[in-house]
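In: got a sequence here, can you model it:
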Amino acid sequence: MTHVPTTLLGDGLVVSALGYGAMGLSDVYGPAEERESLATLHHAVDHGVTLIDTADVYGAGENERLVGRLLAERRDEVTVATKFGIALGGSDSGTDAMTTRGDAGYVRSAADASLKRLGIDTIDLYYLHRRDVSVPVEETVGAMAELVRQGKVRHLGLSEVTADELRRAYAVHPIAAVQSEWSLWSRDVERAVVPAAAELGVGFVPYSPLGRGFLTGTLADRSAVSGDWRSGLPRFSGDAFDRNQAVVRAIQGIAAELDATPTQVALAWLRVQGERLGLPVVPIPGTRRAARVDENIRSLEITPDAEQLGLLSELAEGVVGSRSDHDDPDWVSETREDRV
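Out: From the prediction side, this is the model:
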């Protein structure tokens, strides 16, 4: 098994070079079995993965509680990251619609609730999950900075922010990491957000580095996602699903040349791309299976050559469908960045 080295993100935060995204341990991709989920978390930590990523919205809090069971036994071995800012419906809404909240009072209450569910005194990395555009980012980050001063949070992160929002936030308090979708088929962040992070010394934590499973080559037809929310995503819907298989076939070809899997190639590309663009990159692939954790870790042994990297870097141009999974145009940074 490959030894997982450490990486320095921003603000002095040291984590494993590959993290673990826990979202899928809730019922996001169909029913999850808690005992298997917890065993997979332990397996990841056993093999050197220290950064475990969750959020208060995953499983309506149950995901944090599950991670809390891991922390109850292995707190000193884990850098726990969680997120706030997405609220499910409202007290009188009667719906599960997702809205954004970034006001100072909500920041404080959300942090206290996450600490309770996780069963810990301090969150290592606390992210703003989605920007509430009705609230100045300075107000939201100012409230997050107060949590640091109170000892409830160690480091701050931002998810799906623009380059300008990142700079404005950083002027209030150092930012350790930006989290956004970034992969072989989602590269819009490279235009402005990644350069801004590199300029400020902020690390990058790509979520969905495997395209929500599509880039692994394990989703041969639409029936593979018929039981979960991906079936309604633009890149997984209708004709787009079949046309995007061309991207997978190209990755599979290069994987064969490297005696690797498509998963390992996709993760290795992100690592090398981060080195090329001058900033630390720590992907957080998620899985329910221990064997997949091992596969992900072995991506650290893979380095495509210059020709292979060139071919991989062309793939995003042929992707069909938006990366956004939400009707709100402000849900991801790409649309706000395009308006700048």
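In: C-alpha from now on. contacts and neighbour counts both.
Out: Noted.
In: so how many other residues sit close to G59?
Out: Applying the criterion other CA atoms under 10 Å, we find 17 residues in the vicinity of G59.
In: and the gap between it and P209?
Out: Distance, G59 to P209, using CA to CA, to the nearest Å: 21 Å.
In: what of Y20?
Out: Separation of Y20 from P209 (CA to CA): 11 Å.
In: show me where the stretch 151-300 of the chain has strands.
Out: Applying DSSP state E, counting those that start in this stretch to the stretch 151-300 of the chain gives strands spanning 153-159, 177-181, 203-207.
In: can you give me the angle the last one makes with strand 177-181?
Out: Okay, so that is strand 203-207. Angle of strand 203-207 versus strand 177-181, following axes from the mean of the first three to the mean of the last three CA atoms, to 10 degrees, is 30 degrees.
In: show me what strand 203-207 is packed up against.
Out: With contacts taken as 3 or more CA pairs under 8 Å, 6 or more residues apart in numbering; DSSP states H and E, strand 203-207 sits against strand 177-181, helix 193-200.
In: which of these sits closest to D305?
Out: Closest to D305 of the helices and strands packed on strand 203-207, according to CA to CA: helix 193-200, at 22.7 Å.
In: and that closest one, what does it pack against?
Out: Judged by 3+ CA pairs under 8 Å, 6+ apart, the packing partners of helix 193-200 are helix 163-172, strand 203-207, helix 262-277.
In: could you also give me the structure for this next sequence, so I can compare it with the first?
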Amino acid sequence: MATAKVALGSQGFQVSPQGLGCMGMSSFYGPQKPEEEMIALIHKAVEHGITLLDTSDVYGPHTNEILVGKAVKGIRDKVQICTKFALHFDGKGMSVRGDPEYVRASCEGSLKRLDVECIDLYYQHRVDTKVPIEITMGELKKLIQEGKIKYIGLSEASAADIRRAHAVHPLTAIQLEYSLWTRDVEDDIIPTCRELGIGIIAYSPLGRGFLSGKNLADLSENDIRKNHPRFSSENFQQNKRFYDKLVAMGAERNCTPGQLALAWVQHKGAIPIPGTTKWENLQQNISSLDIKLTPEDIKALEDAVPHQEVQGDRSSDMSKTWIYTVSPPLESWTGSRH
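Out: Okay, the predicted model is just below:
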């Protein structure tokens, strides 16, 4: 089981080699789960060495942070809490905000909901295309100086924006979608992180459950994967051939396809944050840390799931991914988002 900590980035942050994505406990992947059961699951994760807990103010919204806050009561010194800001629901839908006033208000709100004095790792969830990233980072730097956050991260940021942000204050982590079937970040973003000494957190390392055997019939009506391009009926059936290959490869190694998928991410030097609401799944995820892969194994897995052949976009809203969100130049800032 996972016990030894690893360095996330080069700023001194020590975390478990695998994290726990808490989003699905409260939102997006079906109905909110029973609070007591989810708190017990988080406790089991921590007892077994998984101490990196990932949440966001948009999960719920707000309810997931409250859940995590309750779960860490009495064990705050044993966990690393990572939360996020920037995604904002308004009357027109979801918008992105990175202006200083919103950064500060969001941090204060998260601290209150989590009921902690300091957030270990605070991410900008998405890049604001109206606010230069230097402005957002400037406010985050102040929050570090005030002791409200320890480390800064970005999620779904381009290599260029990562460099700009890192020049204001060192980034500790970049959170990005990274799995056997989503590998576009290997071209530019991951090399940039390696060069700058920034850690990599892989969200959806199991392809939103696809690589661990999630079927269309398993999805409830309010599960956002119902509208996910890769989970559409036609695409799902075409993509299933890749999953079937993982099943066969896992059988040869006496492990599950999901464990192979997680082991691949871990061997690529990223820290995955698979989400689950079930103890048996959590056990399997943790056990993936014991799987050893050779360079030949890694190539075989990548050949089995050629990401260029995967059908469907990786998100139902690609407009908010790093491909399309670019921070405006610093000289354009007038102190207003509009």
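In: before we move on, the earlier item: export the strands of the stretch 151-300 of structure 1 to a markdown table and tack on distance to R117 of structure 1?
Out: Below are the strands of the stretch 151-300 of structure 1 laid out as a markdown table (distance: least, CA to CA, whole Å):
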| stretch | distance to R117 of structure 1 |
| --- | --- |
| strand 153-159 | 15 |
| strand 177-181 | 22 |
| strand 203-207 | 22 |
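In: export those strands to JSON lines and tack on distance to V67 of structure 1 and mean neighbour count?
Out: Listed next are the strands of the stretch 151-300 of structure 1 as JSON lines, based on distance: least, CA to CA, whole Å; neighbours: other CA atoms under 10 Å:
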{"stretch": "strand 153-159", "distance to V67 of structure 1": "17", "mean neighbour count": "25"}
{"stretch": "strand 177-181", "distance to V67 of structure 1": "19", "mean neighbour count": "25"}
{"stretch": "strand 203-207", "distance to V67 of structure 1": "18", "mean neighbour count": "25"}
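In: which one of these lies nearest to D242 of structure 1?
Out: When the strands of the stretch 151-300 of structure 1 are ranked by distance to D242 of structure 1, counting by CA to CA, first place goes to strand 177-181 at 21.7 Å.
In: comparing the helices and strands packed on helix 193-200 of structure 1, which comes out most buried?
Out: Among those, ranked by average contacts under mean count of other CA atoms under 10 Å, first place goes to strand 203-207 (a mean of 25).
In: just the angle between it and strand 153-159, please?
Out: Taking the same axes, to 10 degrees, strand 203-207 of structure 1 and strand 153-159 form an angle of 60 degrees between their directions.
In: what stretch of structure 2 does strand 203-207 of structure 1 fall on?
Out: Equivalent residues of strand 203-207 of structure 1 are located at 199-203 in structure 2, counting by TM-score structural alignment.
In: quick one: the residue nearest to the spatial centre of structure 2 and I271 of structure 2, what's the gap?
Out: Central residue check for structure 2 by CA atoms, centre = their mean: the C-alpha nearest the mean position is that of Y203, 3.3 Å away. As for Y203 of structure 2, its distance to I271 of structure 2 is 9 Å (criterion: CA to CA).
In: again with R241 of structure 2
Out: When distances are taken as CA to CA, R241 of structure 2 and I271 of structure 2 turn out to be 26 Å apart.
In: with M137 of structure 2 instead?
Out: Spatial separation of M137 of structure 2 from I271 of structure 2 under the definition CA to CA is 23 Å.
In: neighbours around the aligned residue in structure 2 for S299 of structure 1, how many?
Out: With TM-score structural alignment as the criterion, S299 of structure 1 lines up with S288 in structure 2. For S288 of structure 2, the number of neighbouring residues by other CA under 10 Å comes to 22.
In: skipping adjacent residues, who's closest to S288 of structure 2 in space?
Out: Leaving aside its sequence neighbours, S288 of structure 2 sits nearest to Q259 (CA to CA, 6 or more residues apart in numbering; 4.9 Å).
In: now do the same contact list for that neighbour.
Out: Under the criterion of CA atoms under 8 Å, 6 or more residues apart in numbering, the contact list for Q259 of structure 2 reads S212, Q284, N285, S287, S288, I291.
In: in structure 1, which of these still touch?
Out: Taking both residues aligned by TM-score structural alignment, their matches' CA atoms under 8 Å as the threshold, the shared contacts between this structure and structure 1, drawn from the contacts of Q259 of structure 2, are Q284, N285, S287, S288, I291.
In: let's see if you can find the most crowded of those residues.
Out: Ranked by neighbours (other CA under 10 Å), the kept ones among the contacts of Q259 of structure 2 are led by N285, which has 27 neighbours.
In: and that one, what does it touch?
Out: If you count contacts by CA under 8 Å, 6+ apart, N285 of structure 2 has them with G258, Q259, L262, P274.
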